[in-house]
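Chemist: Starting from these lines, generate the structure:
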Amino acid sequence: MAHSAQSSATPSIELHGDEFWPLSGKPYFDVILTKSHVKPIYQMEIPPKLDSVLPAGNSVPMVLSFGEKSWEMTFSETKRLKLVDRHSWKSFVDDNSLKAGDGCVFELISCDSTKVLFKVQILRGDIPAELMEKYSNEAEKPIVIQ
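Modeler: Got it, this is the predicted structure:
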């Protein structure tokens, strides 16, 4: 009896070794990357749900850790948003070959007034078009700071 092959339209996610671990219960946020996160404007916002645990300020030092590497950057707070420095975020995106449709989980490992450290998990894969459209409708619009 022949077995039918799986449809090529089935989403797939590549998992690699020690890149994944159970969350520890510390604060975290997750995001499915859209075009505005990875090109051409390289914009990343830390969601308001972390406002109560993150320090406020104009240029707060932050480190993203993935695998054996770390990226030093800053985030700045406006009246409504915490935005990550675009140049440093671009380096993280480029160094990890991130693309629209990839997912990232940012777990807050440590936080004080001098530095914020996030450990990042990257989920690479094809996100179903319906889900991407949901995120794209809002996320593709550049954030206007007034």
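Chemist: going forward, measure contacts between C-alpha atoms and count neighbours the same way
Modeler: Noted.
Chemist: From residue 90, how far off is residue 101?
Modeler: 16 Å (C-alpha to C-alpha, to the nearest Å).
Chemist: ditto for residue 125
Modeler: With C-alpha to C-alpha as the criterion, residue 125 and residue 90 are 20 Å apart.
Chemist: Which one of the two is surrounded by more residues?
Modeler: Neighbour comparison, residue 125 and residue 90: the larger count goes to residue 90, with 21 against 16 (by other C-alpha atoms under 10 Å).
Chemist: Skipping adjacent residues, who's closest to the more buried one in space?
Modeler: residue 42 (5.8 Å; C-alpha to C-alpha, 6 or more residues apart in numbering).
Chemist: Second input sequence below; structure requested for side-by-side comparison:
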Amino acid sequence: MMQKQSTKSGVDGDECWALSSSGKPYFYVIINSKTKRFQLNFPPELSDKLPNATIPAQIFCHDKVWDLVYNGDQVIKKFGLESWGKFMSENNVTAGDACVFELMEGDAKSSVVKFKVQILKDKFPDELKKKAVGSSLDKPINVD
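Modeler: Got it, this is the predicted structure:
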């Protein structure tokens, strides 16, 4: 799920944008009932680059900022359950929606991590859902 390339969302609207051409890492998830009710686990390709500590995190989405907890001191790094649930609830994210997380700030020595997030509600093209399985830097989803 971790990618380091730029791409276009392929979806019209001001809530979707081309990912940064600066090479900032990003990853995507297609929300399922487990992700919605529980936690978002970071892919190893990104979590290996982030702190091994519990620190503040921020998500920037829809001109708002959500303060979360990043649990980097666990075997599987993830956002705190309560703060992740609040973000999901306030944005009415449901199973089948896709979220794209672009790391805006943060590395192994950071005291905070910040992500810019796109929520693709009911707009994630069916033909891309077939390509959105697995996680490989060698097989990014290219949306033209």
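Chemist: Please state their TM-score.
Modeler: Here the TM-score of the superposed chains, computed with TM-score structural alignment, normalised by the length of structure 2 as the reference length, equals 0.71; 116 aligned residues with a C-alpha RMSD of 2.3 Å.
Chemist: re earlier: which stretch of helix or strand covers the residue nearest to residue 90 of structure 1?
Modeler: Residue 42 of structure 1 belongs to no helix or strand when assigned by DSSP states H and E.
Chemist: Residue nearest the middle of structure 1, spatially speaking?
Modeler: With distances taken as C-alpha atoms, centre = their mean, residue 104 lies nearest the centre of structure 1, 4.2 Å away.
Chemist: and the longest helix for structure 2?
Modeler: The residue-count maximum for a helix in structure 2 (DSSP state H) belongs to helix 81-90.
Chemist: Could you tell me where it falls in structure 1?
Modeler: Under TM-score structural alignment, the match for helix 81-90 of structure 2 in structure 1 covers residues 86-95.
Chemist: how about the matching stretch: buried residues?
Modeler: The neighbour-count check on stretch 86-95 of structure 1 (16 or more other C-alpha atoms under 10 Å) flags 86, 88-90, 92-93 as buried.
Chemist: chain center to it, what's the gap?
Modeler: Put simply, stretch 86-95 of structure 1 sits 11 Å off its chain's centre (C-alpha atoms, centre = their mean, to the nearest Å).
Chemist: Where do the helices of structure 2 begin and end?
Modeler: Here structure 2 has its helices, by DSSP H, at 33-37, 44-47, 81-90, 126-129.
Chemist: Reformat those helices as a markdown table; add distance to residue 13 of structure 2.
Modeler: Putting the helices of structure 2 into a markdown table (distance: least, C-alpha to C-alpha, whole Å) gives the following:
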| stretch | distance to residue 13 of structure 2 |
| --- | --- |
| helix 33-37 | 24 |
| helix 44-47 | 28 |
| helix 81-90 | 20 |
| helix 126-129 | 18 |
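Chemist: Thanks again, I'm all set now.
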